[in-house]
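Peer 1: Sequence below, structure please.
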Amino acid sequence: MRDSQDAEDYLAGYAVLLDEVSRTGRRLTRDEIVVRRQEGERAAVAGRRLRDMVVGHLAATRAAWPDLSGIKGAVGQRDLSAAALAVLGATEQAVDAFTEGYDHAQRLAVRREEAARREFVDDLLYGRSDLGSLSERAQRFGLRLARSHTVAVAVGDEPYDETHPVTRRVESALIGRFGHRRILITTKDGRLVCIAPSDGEDGGGAGPARYFAKQAHAATGGRVVLGRSHPGPGGVVLSYEEALSGHNIISRMGLDSPVVDAADLLVFPVLARDRGALADLVRSVLGPLDSARGGAEPLLRTLEAYFDAGCVSAEAARRLGLSVRALTYRLERIARFTGADPGEPLDRYTLQTAVIGARLLEWPAKEL
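Peer 2: Here you go, the predicted model:
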């Protein structure tokens, strides 16, 4: 009953219009179409269902139909048929204008919602709004910023936005698993971003963020880094920055793990904090490799493979596509140039730290 009343609120003058059209056979004027379009916009803004509005138009047309014979037999069957066709044509015009206005208002509402969401995401990830306002706006998007959150960032082979099929697929997977439990899936600078609670509630732990990482890697084929859990709005910013920094470190270090925790990368920022000291270590320990035939890069890759293989020569040789004998020869050359033997514990620690530093500083591609 209420749906019918709702429709009537947006059909003022419609029955009179049909009656006139039935008598004259004319089409709707420009002004009449504008009125129908405006009514459609008004219905959309008021939150009325389009289905109810269309059904209301058809019901009004049917109710007015008997009046078409109000010609009282004064006209022939042919004239009556023409009147009926005119009314059907007017109904088509009216419904088309109404739905056009409705769709236009809906598109505007969606664009405003997207703009508000984008502004909120930017303010949240960069901490550019006062905490009170940010927390209030966060509730609209399902976040409770007083809790601890984990931010996971996925980078693929192409940039992603809110409408990308990959974004929708990952978001659907998260909703299917956890429901709408305070999880926000968004994009930033072409990356997929997940902000999920990590305080043991609403899915708990790193569960949602880690599940996002699994789904995002499967969908993008790229890498995902999970920031550490931190409380409050500032915690979201910090976790996001850790995830971004993790991607930068992984790229420099040439790591190939598909999902990485920022907590596992803490040693790298520590090493890079004193850039001067790190550069001095690289120059002192690995600098002599520059004088080797072929330069430092091949021997540097040899050390990386050796350390990544747990200092097991056979595995390192396999990764490099060398024989064990060729690998052993390279390690001996490294020892001669640097004065540090990879087989000795203390020398091995020094060499490995220097190798990490070289990748962080992008040496030897860049001068120290």
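Peer 1: switch to C-alpha atoms for all contacts and neighbour counts from now on
Peer 2: OK.
Peer 1: in what helix or strand does residue 10 lie?
Peer 2: Take DSSP states H and E as the rule and residue 10 turns out to sit in neither a helix nor a strand.
Peer 1: Second chain to compare with the first, below:
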Amino acid sequence: MDSVLARVSEATGVPADLLGGFLSVLAASAATGRLPGRADIDGLRECGALAAERGIPLRVLADACLHAAEITAGGAFGAVRRGMAAYIEGYEDAQRAALRQEEEARRLFVDDLLQGRADAERAEHFGLRLAGAYVVTVVRPGTPVTAGDPLVKGIEQALVARFGSHNILVAVRDGLLVCVSPGALTAASGEFTHHVRSALTDWRAGVGRPHRGPGGIVTSYREAAGAIDLGERLGLRAQVLKAADLLVFPVLLRDREAIVDLVSTVLGPLTSARGGPEALLETLEAVFASQGNHTAAARRLGVSTRAITYRLERIRRLTGFSPSDSTQRFTLETAVLGARLLEWPAHPLV
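Peer 2: Here you go, the predicted structure:
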């Protein structure tokens, strides 16, 4: 049997220690006519797992089994069938276990990466070079996604096919879709949101600014998630919000006392309007969003142009500020944005 083992190993490149049990099964089956027992099958399954761990292709392992059967089998082809099935089962079990380990390692890495705890060696394993600048894009779907969602794998495969495997990381964290891409690869974020748009109907995205190093990825991630939150608080219509376009709002929020004073002083008088201040605030928002065009603002609100003119005059009388004056317009617009950030008038100013 040793000579047969050597011939098969030399011909196929499969190590002899993985084939010895199979040849013994073939010889016993040829001699007795019996199929291999449980212990024999378990041994072959273990050899299949070892072959997977050593990186031997399954096709090569199957060819070695058939080559051995061709030399020795005689009437033992039933043993060949069961033996090969055991090899394959062990091989596939090992591959599934390796995949589960990789998925868990990836999940832990993403958590560490977005908390600033990832090291360069682990990052290299997942295709990121932390010395460079990266941009994080976050998508909040209407229904949270999970790491096993085919959508995640499909989007990552599409991005890797275009930009390469050492540039893009797509993952899930807390039900959010997260894409980490090099800052120099400016098309990646747009490509990511393009695939999201094709797959989802209810979603909103935030794009952070490029920052360097592990801490930079954390900063960009927080900016992207913060952009989504700001968009919802401000009632912005855009599905994709860039942190770079919203830098004024964190500045406003840093001095809460000042913004409370501004909203109270400029917009507080609107509370005396019939029906409350909300309709007048919406009118100001529509006018500012339409660059002062009353017709466009009316179309946004579904009212007449005359109603817009009347409301703006009412605002001027109550507050003393008019959007037609450039200085007063800036004060009014800042106050309106501050009101949305503070969720006023739904929440009182304190």
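Peer 1: tell me what the longest helix along the first structure is packed against?
Peer 2: What stands out as the longest helix in the first structure, according to DSSP state H, is helix 77-126. Helix 77-126 of the first structure is packed against helix 14-24, helix 30-45, helix 50-64, helix 131-140, helix 232-253, with contacts defined by 3 or more C-alpha pairs under 8 Å, 6 or more residues apart in numbering; DSSP states H and E.
Peer 1: Turn the ones you listed into TSV, columns for mean neighbour count and distance to residue 170 of the first structure.
Peer 2: Rendered in TSV, the data for those read as follows (neighbours: other C-alpha atoms under 10 Å; distance: least, C-alpha to C-alpha, whole Å):
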stretch	mean neighbour count	distance to residue 170 of the first structure
helix 14-24	19	46
helix 30-45	19	30
helix 50-64	17	30
helix 131-140	14	21
helix 232-253	21	18
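Peer 1: Nearest to residue 286 of the first structure, out of these?
Peer 2: Proximity to residue 286 of the first structure (C-alpha to C-alpha) singles out helix 232-253 among those, at 16.3 Å.
Peer 1: What lines up with residue 162 of the second structure in the first structure?
Peer 2: Residue 162 of the second structure maps onto residue 177 of the first structure when the alignment is built from TM-score structural alignment.
Peer 1: Likewise for residue 226 of the second structure?
Peer 2: Checking with TM-score structural alignment, residue 226 of the second structure has residue 245 as its match.
Peer 1: Spit out the contact partners of that match.
Peer 2: Taking C-alpha atoms under 8 Å, 6 or more residues apart in numbering as the contact definition, residue 245 of the first structure lies against nothing.
Peer 1: Which neighbouring elements make contact with the helix or strand hosting the match of residue 162 of the second structure?
Peer 2: Per DSSP H and E: residue 177 of the first structure is located in helix 165-178. When contacts are defined as 3+ C-alpha pairs under 8 Å, 6+ apart, helix 165-178 of the first structure sits against strand 184-188, helix 207-220.
Peer 1: Run a quick neighbour tally on residue 73 of the second structure.
Peer 2: Residue 73 of the second structure is surrounded by 22 other residues when neighbours are defined as other C-alpha atoms under 10 Å.
Peer 1: Could you check how far it is from residue 24 of the second structure?
Peer 2: Separation of residue 73 of the second structure from residue 24 of the second structure (C-alpha to C-alpha, to the nearest Å): 11 Å.
Peer 1: ditto for residue 210 of the second structure
Peer 2: Remark: distance between residue 210 of the second structure and residue 24 of the second structure (C-alpha to C-alpha) = 62 Å.
Peer 1: Share the number of residues neighbouring the equivalent of residue 263 of the first structure over in the second structure, please.
Peer 2: Taking TM-score structural alignment as the criterion, the aligned counterpart of residue 263 of the first structure in the second structure is residue 244. Other residues near residue 244 of the second structure come to 14 when the count uses other C-alpha under 10 Å.
Peer 1: Give me the spatial nearest neighbour of residue 244 of the second structure, chain neighbours excluded.
Peer 2: Counting by C-alpha to C-alpha, 6 or more residues apart in numbering, residue 209 is the residue found nearest to residue 244 of the second structure once chain neighbours are left out, at 6.3 Å.
Peer 1: show me what contacts that neighbour?
Peer 2: Applying C-alpha under 8 Å, 6+ apart to residue 209 of the second structure gives the contacts 135-136, 220, 223-224, 242-244.
Peer 1: Kindly recompute the last result at 10 Å.
Peer 2: If you count contacts by C-alpha atoms under 10 Å, 6 or more residues apart in numbering, residue 209 of the second structure has them with 133-137, 183, 216-217, 219-224, 242-245.
Peer 1: I'd guess residue 224 of the first structure is in a strand, am I close?
Peer 2: Yes: the secondary structure assignment for residue 224 of the first structure places it in a strand, going by DSSP: H, G, I helix; E, B strand; the rest coil.
Peer 1: What lines up with residue 92 of the first structure in the second structure?
Peer 2: For residue 92 of the first structure, the equivalent position in the second structure is taken to be residue 81, counting by TM-score structural alignment.
Peer 1: Roughly how far does its match sit from residue 41 of the second structure?
Peer 2: Here the criterion is C-alpha to C-alpha. By it, residue 81 of the second structure lies 11 Å from residue 41 of the second structure.
Peer 1: where do the contact lists of these two overlap?
Peer 2: Residues within reach of residue 81 of the second structure and of residue 41 at once, by C-alpha under 10 Å, 6+ apart, are residue 35.
Peer 1: what's the neighbour count on residue 344 of the first structure?
Peer 2: Residue 344 of the first structure has 10 neighbouring residues, counting by other C-alpha under 10 Å.
Peer 1: What does residue 253 of the second structure correspond to in the first structure?
Peer 2: Mapped onto the first structure by TM-score structural alignment, residue 253 of the second structure lines up with residue 272.
Peer 1: which secondary structure element contains its match?
Peer 2: Taking DSSP H and E as the criterion, the element that holds residue 272 of the first structure is helix 267-273.
Peer 1: Please name every helix or strand in contact with that helix.
Peer 2: helix 232-253, helix 275-286, helix 345-360 (3 or more C-alpha pairs under 10 Å, 6 or more residues apart in numbering; DSSP states H and E).
Peer 1: Before I go, just wanted to say thanks for your time.
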